[in-house]
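Enquirer: show me the folded form of this:
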Amino acid sequence: MLKQTARAMIGSITMMPLVALAATAPTPLSINRALAPRPARVRLASDVFVERFESAPGGRMARVLERAEQLHPGDRLIFVVNWTSNETGDFTVMNPLPHTVAFQSSTDANEEVSVDGGRTWGPLPTLLVRDAGGIWRRAAPDDVTHVRWRVPGRRAATGAGQITYRGVVR
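Expert: A predicted model of the protein is given here:
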């Protein structure tokens, strides 16, 4: 199961809604252009790395990132989402968390999480979940099902960026 999860997470590329091309005078070139794929407004590319610490010279510890090929319970993961945008408008990046991974943290202050499959969103400390006994409690990182970030137009104007977040294999 963990190997299937790793395969699903590795190399996943998502495209956001496409932007329509402006119409031009009907010429053979414009007909060909109309048949060509339309440029994506935002492109996302994801990678997953396993974070390990190994002994280094001088008694230090070295941080090593390896592509996630095989996952084991307790592995610390770093998810990297690279985005490129050819427009300056706001957009949202959303990633579901595999059920075999517990959310840990993000590097972006614009992060919001969901603990109910993406129906409601907010900062983790503001969310509630109902436990097995029907009692409401504050949501914990283990409850997170989805992570999202709103990228404001001023930031999108740079044309590219990166968002990272951490998880642990259950």
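Enquirer: all contacts plus neighbour counts: C-alpha atoms, from now on.
Expert: OK.
Enquirer: spatially nearest residue to residue 113 (excluding sequence neighbours)?
Expert: residue 147 (4.5 Å; C-alpha to C-alpha, 6 or more residues apart in numbering).
Enquirer: could you also give me the structure for this next sequence, so I can compare it with the first?
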Amino acid sequence: MPNPIRTIAPIAIPLAAMLCAAPAFAAGPLQVEAKVLTEQKTRAADGTVRVALVPARRIVPGDRVTFVLAYRNTGAQPIGNVVLDNPVPKGIAYRAPAATSAAPDLSVDGKTFGPLASLRVAAANGTTRAATPDDVTHVRWRLERPITAGAQGQLAFDAVLR
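Expert: This next block holds a predicted model:
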């Protein structure tokens, strides 16, 4: 089984944080770029509010962010068995897959992955409890089909700064 391609969006999180998108990662012809986006609301003259996702520059606790992994096959052959794994940075709480993205597998330890409902974490009293979105440490997608030559796509999840 091939090693998963890991993309990590670098984040240092004091109470107010600056977020920068990670550089592009290349593993042969597969290029992966990690981006961190946040909602920007603008009010039009008619009073309607427009919401756009823009690169996160400065966020504060409670702000929602979207982590995006954009991938592209720059080679001449399909690439199969692709796994994209994005650790959830400390200070960030996973919320859900982005509305436009496939549902990922989740992990609370970076080793065991599955749907959130199947995950358990150790409780302080030595028992285990059902995992919650706040327990998620990794988000992973296994692409079901090979990425054909020249194809591209993106996967995303929503989170919040704690």
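Enquirer: still on that earlier bit, what sits against the residue nearest to residue 113 of structure 1?
Expert: Listed by C-alpha atoms under 8 Å, 6 or more residues apart in numbering, the contact set of residue 147 of structure 1 reads 94-97, 111-114.
Enquirer: same check, this time on residue 94 of structure 2
Expert: Counting by C-alpha under 8 Å, 6+ apart, residue 94 of structure 2 makes contact with 88, 133-134, 136, 157-160.
Enquirer: and residue 49 of structure 1, by the same measure?
Expert: Counted by C-alpha under 8 Å, 6+ apart, residue 49 of structure 1 has contacts 65-68, 77-79.
Enquirer: tell me the most packed of those residues, by neighbour count.
Expert: residue 77 (25 neighbours; other C-alpha atoms under 10 Å).
Enquirer: which SSE is that one in?
Expert: Per DSSP states H and E, residue 77 of structure 1 falls inside strand 76-85.
Enquirer: now what about that strand, what contacts it?
Expert: Counting by C-alpha under 8 Å, 6+ apart, 41-52, 68, 156-157, 159-169 sit against strand 76-85 of structure 1.
Enquirer: what comes up buried for that strand?
Expert: Neighbour-count burial for strand 76-85 of structure 1, with 16 or more other C-alpha atoms under 10 Å as criterion, is recorded at 76-85.
Enquirer: select the longest strand from structure 1.
Expert: In terms of residue count, the longest strand belonging to structure 1 (DSSP state E) is strand 42-55.
Enquirer: may I see the buried residues of that one?
Expert: So strand 42-55 of structure 1, judged by 16+ other C-alpha under 10 Å, has buried residues 42-51.
Enquirer: which part of structure 2 lines up with the next helix or strand after that strand?
Expert: Using DSSP H and E, the helix or strand that directly follows strand 42-55 of structure 1 along the chain is strand 61-67. The alignment of strand 61-67 of structure 1 onto structure 2 (TM-score structural alignment) spans residues 49-55.
Enquirer: ok, average deviation of the matching stretch from structure 1?
Expert: By mean C-alpha distance after the TM-score superposition for structure 1, the fitted stretch 49-55 of structure 2 averages 2.1 Å away from its aligned residues in structure 1.
Enquirer: then stretch 152-160 of structure 2?
Expert: Compared with structure 1 after the fit, stretch 152-160 of structure 2 shows a mean deviation of 0.7 Å (mean C-alpha distance after the TM-score superposition for structure 1).
Enquirer: so which bit of structure 1 is that stretch matched to?
Expert: Counting by TM-score structural alignment, stretch 152-160 of structure 2 corresponds to 160-168 in structure 1.
Enquirer: likewise stretch 128-138 of structure 2?
Expert: Residue span in structure 1 matched to stretch 128-138 of structure 2, by TM-score structural alignment: 136-146.
Enquirer: contacts only, for the residue most central in space within structure 1.
Expert: In structure 1, the residue lying closest to the centroid (C-alpha atoms, centre = their mean) is residue 95, at 4.3 Å. Residue 95 of structure 1 makes contacts with 146-148, as judged by C-alpha under 8 Å, 6+ apart.
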